[in-house]
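could you work out the structure for the sequence below:
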Amino acid sequence: MKLNKIEVKKMTSKYCDHEHECVLIDEVPLDVILHSLYPNHHLEGLIPTILNWIDEPREKAFVRSRYESFKQREMLPILMCPDDCDLWCTIIIVEVVRSEGIIKWERLGIDQCTREDLINSFENIGTKVDWLEKVPSMTFQPEEYNSQISNLIR
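Next up, the predicted model:
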């Protein structure tokens, strides 16, 4: 089984001139991967859900709980719009599956929650997803994955 390399690295992105954490998969920023597969979806320039950039305490707590989850299967909001840095705009969801010494991003998609869904509960995030079928699954070594992802939540 081929393992992917995940890295969280400080760099600029399409709409952020200031360096910030970016998620790279096999040395390519995740938003660039998504854009290359879906150029008409306006996904280039999305940034990771960096806890230090989310202002609203309930949103921050929700995202932290998903990052720190050790459930076998979890819907993780991984990218967000850099304009408002909140959960009310475009959110990319990754279905994280933990099993037998690996962590797998089974699939990625665009969250489709409505305003009403979010008003009811942020727990609705990841329950309605437009899955991006062209994005391949990605498999990571757990120690590397956890070490890199921790850079987004400190």
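
make it CA atoms for all contacts and neighbour counts henceforth
Fine.

thought residue 11 was touching residue 24?
No - applying C-alpha atoms under 8 Å, one finds residue 11 not in contact with residue 24, separated by 10.4 Å.

more crowded one of those two?
Neighbours per residue, other C-alpha atoms under 10 Å: of residue 11 and residue 24, the larger number sits with residue 24, 18 against 14.

so what's the more buried one closest to, chain neighbours aside?
residue 7 (5.1 Å; C-alpha to C-alpha, 6 or more residues apart in numbering).

report how many residues lie close to the one you found.
21.

quick one more, to check against the first:
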Amino acid sequence: MNTIRAIQDQSDYEDYWDFLNYQIDGYWLDEKLDELYPNNLYKGLIPTLVYWMEREDEKEVVWKRILPNKNETSICPILMCPDDNDFSCTLIVAEIRNCGNLIQWKQIGLDKTKEWDAEKTGSTVEWFDKLDEFNFSIHEYLTMVENFRERLSIDKIRIEEK
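Below you'll find the predicted structure:
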């Protein structure tokens, strides 16, 4: 069984805020991708579950797909470029399956969808071959998602005060 947590991370870039990030089995997902696939600029990508995503339709897609219904699978955007805060730049997706007591990230890949429509995101994916499937306990996964959800209101206040 793998572990997944939403942990405070410091931005790799001077001009960006600290944020919650995915920590899987004790490592940051963006850094692991950068290690496995160097020269693709994956280090520094941020979760799509943050408040400051630019487009409402994209936020809806992320929150709808991050936890599919029991016995269903979704392709969910999980990491994005912090420059654009939307699906237009580098976008990493996961094929997520809800098995009831277990959440599987069956595979992770680079979204190659050409259509500029949030609902079509994940229709064309270049799947990574150097990552194994991740299996998370439903309890730990729900805690991770709830931590991101709780952080939304905090970040909303921070942004509106800016």
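
can you tell me what the residue nearest to residue 24 of structure 1 aligns to in structure 2?
Alignment note (TM-score structural alignment): residue 7 of structure 1 maps to residue 5 of structure 2.

one more: residue 87 of structure 1?
Per TM-score structural alignment, residue 87 of structure 1 is aligned with residue 87.

sorry, back to before: isn't the match of residue 7 of structure 1 right up against residue 27?
No - with contact defined as C-alpha under 8 Å, residue 5 of structure 2 does not reach residue 27; the gap is 10.0 Å.

if we can go back for a sec, residues in contact with the residue nearest to residue 24 of structure 1?
Neighbouring residues of residue 7 of structure 1 by C-alpha atoms under 8 Å, 6 or more residues apart in numbering: 23, 24, 25, 26, 27, 145, 148.

apart from its chain neighbours, what residue comes closest to residue 97 of structure 1?
Counting by C-alpha to C-alpha, 6+ apart, the residue nearest residue 97 of structure 1 is residue 73, at 4.6 Å.

so where is the lengthiest strand in structure 2 in structure 1?
Longest strand of structure 2, by residue count under DSSP state E: strand 102-111. Counting by TM-score structural alignment, strand 102-111 of structure 2 falls onto residues 102-111 of structure 1.

now do the strands in structure 1.
Applying DSSP E to structure 1 gives strands spanning 6-13, 16-25, 28-29, 47-48, 73-80, 91-99, 102-111, 129-131, 138-140.

closest to residue 55 of structure 1 out of those strands?
strand 73-80 (13.3 Å; C-alpha to C-alpha).

on contacts alone, who are the packing partners of the closest one?
strand 47-48, helix 57-67, strand 91-99 (3 or more C-alpha pairs under 8 Å, 6 or more residues apart in numbering; DSSP states H and E).

to residue 119 of structure 1, which of these lies closest?
That would be helix 57-67 among these, by C-alpha to C-alpha, at 11.4 Å.

ok and that closest one relative to strand 91-99, angle-wise?
30 degrees (axes from the mean of the first three to the mean of the last three C-alpha atoms, to 10 degrees).

run the angle between helix 57-67 of structure 1 and strand 73-80 for me.
Helix 57-67 of structure 1 and strand 73-80 meet at an angle of 130 degrees, taking the same axes, to 10 degrees as the criterion.

for helix 57-67 of structure 1, packing partners?
Checking 3+ C-alpha pairs under 8 Å, 6+ apart, helix 57-67 of structure 1 ends up next to strand 73-80, helix 142-153.

in structure 2, what residues pair with the longest one?
This means helix 142-153 of structure 1. Using TM-score structural alignment, helix 142-153 of structure 1 pairs with 138-149 in structure 2.
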